[in-house]
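[1] everything below, folded, please.
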Amino acid sequence: MPDDTKRRSNPVPSSRLGRLWHLGMASGSLAAGIGVKGLTQLSRGGPAPGRIPLSGPHARRFTQRLARMRGAVMKMGQLMSMDGSDIFGPEVTEILGALRQSAEPMPLGQLSAVLNREYGRGWEQRFEHMDLTPIAAASIGQVHRARTRDGRDLALKIQFPGVRESIDSDIRNLSFLVKNFRMMPRGVDPAPLFEEARRQLHRETDYAAEADAMETYADRLGEDPDLIVPRPHRDLCTPQILAMDFLTGEPVDRVVETRHSQADRDRVAGLLARLTFRELFDFGLVQTDPNFSNYLYDADTRRIALLDYGAAHAIHAHWVETYRRLARATRDGDREAMHRACIDLGYLTETSPTVEVREMLDLLHLSGEPVRTPGPYDFGQSDLFERVFHRGRELFLDQRFNNMPEPATLFLHRKFMGTFMLCRKLQARVDIHGMLAPYL
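    The predicted structure follows:
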């Protein structure tokens, strides 16, 4: 796991009022410094946003606020950082991208209180050594390396206090801001999206469920020479501490650095793209958080460690078949079959206007370029992402589509986009067409 957290620490705000205050301050920065009064003006009929005029200093303050809050607010902020280059500009995107890597860690006092509560006083006797400086910190918790007295090398994921209890209020506050910033097209009800996000975040804070998902995923993956999943250590797991094998490596997006060859980048991207299809079509269990830090590449063993199963979803067979039909139709250019799959997925309805149907199918056809292209698709040389992003954004801002996709599929969309973006980040050549063929 990466060692990147020699950072300042601040207590995790746990009261609803405290978290609302931090969110209000973050929103002020997001609105280029207009503050709470500006939010009030927006709620009374300000203009819908286009390109957000967020300067570097405002973005930095925005990021710092979300990183300090952790929890649901930071998790949603991470979604904004996946690739917002056209919305925010490159300098701001880089700042927001820090949300993908880490949050602020807890101060030692809060950490000690959590360890005493979960393990009891004298917990130190269980360990030969525990590094009190976290090796990683994210939206839900932070990770510490520890060695037990019986010689096990572990990573302890320790949940931030109050995060689980604050999820519902955070989601309500975020829902209020989305409505008042007019971030959705007129007529679209974002409530199902926020409800699905609320359920997902409650799952992510259930460490017993995550330990179960980790074991299930490892069993379905089986012995693999290229991929490895940590195993939980149940005797040291508690409701707020998840103990697992410590695995080494660097986040896979760093493989783009010059010391790694084109062949290395192609191999890493290909392994993770193929894994995405295996998860959906073979496992029926998808790890839906594509944060690059959840994949660690060990250059010595050439293996990829697969982390974080709080976002693992069991996929109903109906959705597996729907995506199979959509992928097959996209590959074959079968617009009628694409249309039916879009209705099933909630992109369109039976009564959608002809122009909306045509524009949606055109956008999907454009997005499916790697699926239709035989042989390795060169993500490094392709401008497909920009073409899809610009066209999708135009349709969004023109309020052409008023349908919210099926909530059960929302995090799958995030996984697929994350895999696409990883291939793009690594400038890799990946045979998407060939990988999908056995499943269609």
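[2] when you work out contacts or count neighbours from here on, use the C-alpha atoms and nothing else.
    Noted.
[3] residues near the closest residue in space to Gln240 that isn't next to it in sequence, how many?
    In this structure, Gln240 finds its nearest non-sequential neighbour in Gln159, 5.1 Å apart by CA to CA, 6 or more residues apart in numbering. Using other CA atoms under 10 Å, Gln159 is surrounded by 26 other residues.
[4] just Phe396 next, same as before
    Counted with other CA under 10 Å, residues neighbouring Phe396 total 16.
[5] any idea which helix or strand carries it?
    helix 384-397 (DSSP states H and E).
[6] who's in contact with the next helix or strand after that helix?
    Heading C-terminal from helix 384-397, the first helix or strand you meet, by DSSP H and E, is helix 410-425. Residues outside helix 410-425 that contact it (CA atoms under 8 Å, 6 or more residues apart in numbering): 82, 193, 253, 256, 269, 272-273, 276, 286-292, 379-380, 429-430.
[7] redo that, cut-off 6 Å
    269, 288, 290, 379-380 (CA atoms under 6 Å, 6 or more residues apart in numbering).
[8] who wins for neighbours among those residues?
    Tallying neighbours with other CA under 10 Å puts Ala269 at the head of the contacts of helix 410-425, with 26 neighbours.
[9] report the secondary structure element holding that residue.
    Assigned by DSSP H and E, Ala269 falls within helix 262-278.
[10] report the buried residues of that helix.
    Within helix 262-278, the residues scored as buried using 16 or more other CA atoms under 10 Å are 264-278.
[11] cool, stretch 388-406 as well?
    By 16+ other CA under 10 Å, the buried positions in stretch 388-406 come out as 388-389, 392, 395-397, 400-405.
[12] off-centre distance for that stretch?
    21 Å (CA atoms, centre = their mean, to the nearest Å).
[13] let's compare: structure for the following, please.
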Amino acid sequence: MSDLPRKALSRTAKLASLPLGAAGRATVGLGRRIGGAPAETVVAEFQRRTADQLFAVLGELKGGAMKFGQMLSLMESAMPEELAAPYRATLTKLQDSAPPMPASTVHTILSRELGRRWRDRFEEFDDLPAAAASIGQVHRGTLKDGREVAVKLQYPGAAEALRADLRQLGRFARTFGTLVPGLDMKPLVAELQERIGEELDYDREAQAQQQYADAFKDHAEFVVPRVVKHSPSVIVSEWIEGRPLSSIITGGTKQERDEIGLKYVRFMFSGPKLAGLLHSDPHPGNFRVMPDGRLGVVDFGLCARLPDGLPPAIGRLLTISLEGDGIAVRDGLRAEGFIKPRMDVAPEQLMDYLSPFAEPARTETFQFSREWMRAQANRTSDFRSPSASLALKLNLPPSYLLIHRVWIGGVAVLSQLEAEAPFSSVLDEFLPGFTRVDS
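    Model (predicted):
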């Protein structure tokens, strides 16, 4: 058997080792209940065991499984606390860590991509990675001219691994759905499958990163490292040193969380206006708090190309929603493709559904929290709720796919930060078509 099929079988076997949702719970629960353990103890033990097994497997597989885990980690703020607590620590690990490649593999990739004399370019090069994530890992080095750089290398076989993982994850989507009741994992997997090509193209990523770096050169709030050299599988860019955003989430003061939350939103919304791009991977592993307080941003593998900025329809519809004109909102959503032509949606029900999502734009300042995020998730996922039935009727046009991902993912990060700030002022400055409405 060749090496590639053997690896594929190994990856499939690891994915197959994941607990099978309700069946796994029932088996564990039955054994413990026979032994006299209380139901609460059974659930807590199962959650701990599932968390350990699930994320150990995802982290080891890297590829699509790792990327899926990173996306899932954004949504832990929407989980009920009794579910979220056992998973939070292991979810956070997935945001910026994974087992590294051997040094020999790293050297082989650099020889192929930068030339056999690649070491002549460097004064120093650390064989141990500084960070490892879903489809690549980053090494720290110093060029001959003294510049410190980050050398990002794509894992060998990343394309094959991604596609294999995502095929398997599609089969296990129902299992993952037990982590967040009501959250349909199939669209997440489908989105990952659609975006494989973009994230694997390091030349495309380098172009987006440099475009951002040019737009935000010497910016007072943001730092984007400039690209030094790139190839289809390697990106060499300036090194930036900062405190991971995840550490602000877990240990930052209220002032730090508020300030960084506001900068996070300002970066996301200013990108389309200033750079013609929307950074579309909002998880905390891509952000650093610099020593001078600026927000450093890395990983531009997934960016929406928006040369004309964000669609003005978003701002106009948000403004109309704040004004309470349900009929105009319905007609506008239908015109943009969010409501299919023959779908009947009551304006009053639509406004009830949208009202909480518009809250951050309604007031001068808004307080995000895990409790607020969970309330919205419960409201839209409980099949007995009118909001949940309406959500099933709404459509997501392809042109809004990445914008929606950033909006939902960004709200999740702000809820993890429990940030309070004047977010409506950011919309007023950077969202075309939006006008603040006094409440």
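[14] and the alignment partner in structure 1 of His404 of structure 2, how many neighbours?
    When structure 1 is aligned by TM-score structural alignment, His404 of structure 2 is paired with His413. His413 of structure 1 is flanked by 12 other residues according to other CA under 10 Å.
[15] ok, now Val227 of structure 2?
    By other CA under 10 Å, the residues close to Val227 of structure 2 number 20.
[16] my read: it touches Ser237, true?
    Yes. The criterion here is CA atoms under 6 Å, and Val227 of structure 2 meets it with Ser237 at 4.1 Å.
[17] before we move on, the earlier item: ok, the buried residues of helix 262-278 of structure 1 vs Val143 of structure 1, which is closest?
    Leu272 (23.6 Å; CA to CA).
[18] show me the helices in the stretch 51-200 of structure 2, by range?
    Here the stretch 51-200 of structure 2 has its helices, by DSSP state H, counting those that start in this stretch, at 63-74, 81-93, 103-114, 158-171, 173-177, 186-194, 196-200.
[19] so which of the ones you listed gets nearest Val138 of structure 2?
    Going by CA to CA, the one of those nearest Val138 of structure 2 is helix 103-114, 10.2 Å.
[20] name the helices or strands packed onto the closest one?
    Contact partners of helix 103-114 of structure 2 among helices and strands, from 3 or more CA pairs under 6 Å, 6 or more residues apart in numbering; DSSP states H and E: none.
[21] check the offset of that helix from the chain's centre.
    What separates the centre of helix 103-114 of structure 2 from the centre of its chain is 29 Å, taken as CA atoms, centre = their mean.
[22] cool, stretch 277-286 of structure 1 as well?
    Worked out by CA atoms, centre = their mean, stretch 277-286 of structure 1 lies 17 Å from the chain centre.
[23] what do you get for stretch 30-37 of structure 1?
    26 Å.
[24] likewise for stretch 226-234 of structure 2?
    23 Å.
[25] what about that stretch, how long is it end to end?
    Stretch 226-234 of structure 2 has an end-to-end distance of 14 Å (CA to CA, to the nearest Å).
[26] do stretch 309-316 of structure 1 as well
    First-to-last residue span, stretch 309-316 of structure 1, CA to CA: 18 Å.
[27] hmm, who's touching that stretch?
    Stretch 309-316 of structure 1 is contacted from outside by 204, 210, 214, 284-289, using CA under 6 Å, 6+ apart.
[28] what number of residues lie near the residue mapped onto Val413 of structure 2 from structure 1?
    In structure 1, Val413 of structure 2 lines up with Leu422, judged by TM-score structural alignment. Residues near Leu422 of structure 1, counting by other CA under 10 Å, number 22.
[29] Leu422 of structure 1 and Asp334 of structure 1, how far apart?
    Leu422 of structure 1 is 28 Å from Asp334 of structure 1, where distance means CA to CA.
[30] leaving out chain neighbours, which residue sits closest to the counterpart of Leu143 of structure 2 in structure 1?
    Applying TM-score structural alignment, one finds that Leu143 of structure 2 aligns to Thr148 in structure 1. The shortest distance from Thr148 of structure 1 to any non-neighbouring residue, by CA to CA, 6+ apart, is to Phe127 (4.1 Å).
[31] trace the one you found over to structure 2, please.
    So, by TM-score structural alignment, Phe127 of structure 1 is matched to Phe122.
[32] and that match, what does it touch?
    Contacts of Phe122 of structure 2 (CA under 6 Å, 6+ apart): 142-144.
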